[in-house]
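**Student:** Have a look at this fold, sequence not included:
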């Protein structure tokens, strides 16, 4: 059976932290699907098509990585594509508590799902999409915090 992991998020924008988590997990799975969640009630700061383009540029050299968007529950998306693993990055203790709760609820909804946590490397811990959006909105340079493959887009 193919080991498929889903790495869900809004990636608004993708960060070096996201990139690091995926690249460090790549040998654990046969395929990693980066799933860009959409919510009609909460549009992203950056357009969905632009976020998907940035993710594709970031991982263009990796055949095991696929990028898709989805709506609804992540667990339903996992069922639809036959994924048995969720990949999540953990930056802080607060992240862990939040992610643990989600993982436990996902397990209750889909018994066969397992959540795999990858700790962020220390130098990337302070980077978050929320902070990057704020820096960007106020004219700051976010290039040090995003994947090199997309520097030309900012």
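**Tutor:** On my side now, so go ahead. Predicted model only: the values in this text are computed from it and were never measured.

**Student:** C-alpha from now on. contacts and neighbour counts both.
**Tutor:** Noted.

**Student:** Hmm, residue 35 is touching residue 7, no?
**Tutor:** Yes - counting by C-alpha atoms under 8 Å, residue 35 does reach residue 7; the two are 5.8 Å apart.

**Student:** Point out the other helices and strands that the longest helix belonging to the chain packs with.
**Tutor:** If you go by DSSP state H, the chain has its longest helix at helix 93-109. Counting by 3 or more C-alpha pairs under 8 Å, 6 or more residues apart in numbering; DSSP states H and E, the packing neighbours recorded for helix 93-109 are strand 85-90, strand 114-119.

**Student:** Those strands: which one's closest to residue 19?
**Tutor:** Closest to residue 19 of the helices and strands packed on helix 93-109, according to C-alpha to C-alpha: strand 85-90, at 10.2 Å.

**Student:** Count the neighbours of residue 119 for me.
**Tutor:** 17 (other C-alpha atoms under 10 Å).

**Student:** Structure two is appended below for comparative analysis:
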């Protein structure tokens, strides 16, 4: 049986923390589906299409990773893709309560789902998409917080970032 995991998020934008977790997850699973949530309630900076394009660029060398967008319940998306594991990153204790509730909710909707929590490496523990967006809003340097492909994509789209 193939081990398929889903790594869901808005990825607005992809950060080194996300990339770190993805890089380690491909060593554990046969296939990892990066599920980009539409999630308009978060008022994303980047369009769904742009977020998917950035991920495709940054993950082009990852042979066992697919990028897909979704606008459904995660538990249903996982079932349709044959995934039994949801990957989530935990940066701090403050993330844990929310992630635990989401894990339980997903399992109540799909009893075959397990949630696996991975911590980013220490150097990426403080990095979040919201921090990157805030720095980007002031034309600050983000190149140490995101993969190179993110900076190149954003520059090509007219964003001021280093």
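**Tutor:** Noted; the coordinates are in hand. Computed from a predicted structure; not experimentally measured.

**Student:** quick revisit: okay, the helices and strands packed on helix 93-109 of structure 1, which one's buried deepest?
**Tutor:** Burial of those is given as mean neighbour count (mean count of other C-alpha atoms under 10 Å); strand 85-90 ranks first at a mean of 21.

**Student:** Now that one on structure 2. Mean distance?
**Tutor:** The superposed strand 85-90 of structure 1 is, by mean C-alpha distance after the TM-score superposition for structure 1, a mean 0.6 Å from where its aligned residues fall in structure 2.

**Student:** so that strand versus strand 114-119, what angle?
**Tutor:** 30 degrees (axes from the mean of the first three to the mean of the last three C-alpha atoms, to 10 degrees).

**Student:** In contact with residue 30 of structure 1, which residues?
**Tutor:** Residues in contact with residue 30 of structure 1, defined by C-alpha atoms under 8 Å, 6 or more residues apart in numbering, are 2-4, 64.

**Student:** Reformat these as a markdown table; add distance to residue 88 of structure 1 and neighbour count.
**Tutor:** Written out in a markdown table, the entries for the contacts of residue 30 of structure 1 read as follows (distance: C-alpha to C-alpha, whole Å; neighbours: other C-alpha atoms under 10 Å):
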| residue | distance to residue 88 of structure 1 | neighbour count |
| --- | --- | --- |
| 2 | 19 | 10 |
| 3 | 16 | 13 |
| 4 | 14 | 22 |
| 64 | 17 | 14 |
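
**Student:** Which residue ranges of structure 2 form strands?
**Tutor:** Under the criterion DSSP state E, structure 2 contains strands at 4-9, 31-37, 65-70, 85-89, 114-118.

**Student:** which stretch among those comes nearest residue 24 of structure 2?
**Tutor:** That would be strand 114-118 among the strands of structure 2, by C-alpha to C-alpha, at 9.0 Å.

**Student:** quick one on the thing from earlier: I'd like the strands of structure 2 laid out as CSV, including distance to residue 152 of structure 2.
**Tutor:** Listed next are these as CSV, based on distance: least, C-alpha to C-alpha, whole Å:
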stretch, distance to residue 152 of structure 2
strand 4-9, 21
strand 31-37, 20
strand 65-70, 19
strand 85-89, 25
strand 114-118, 27
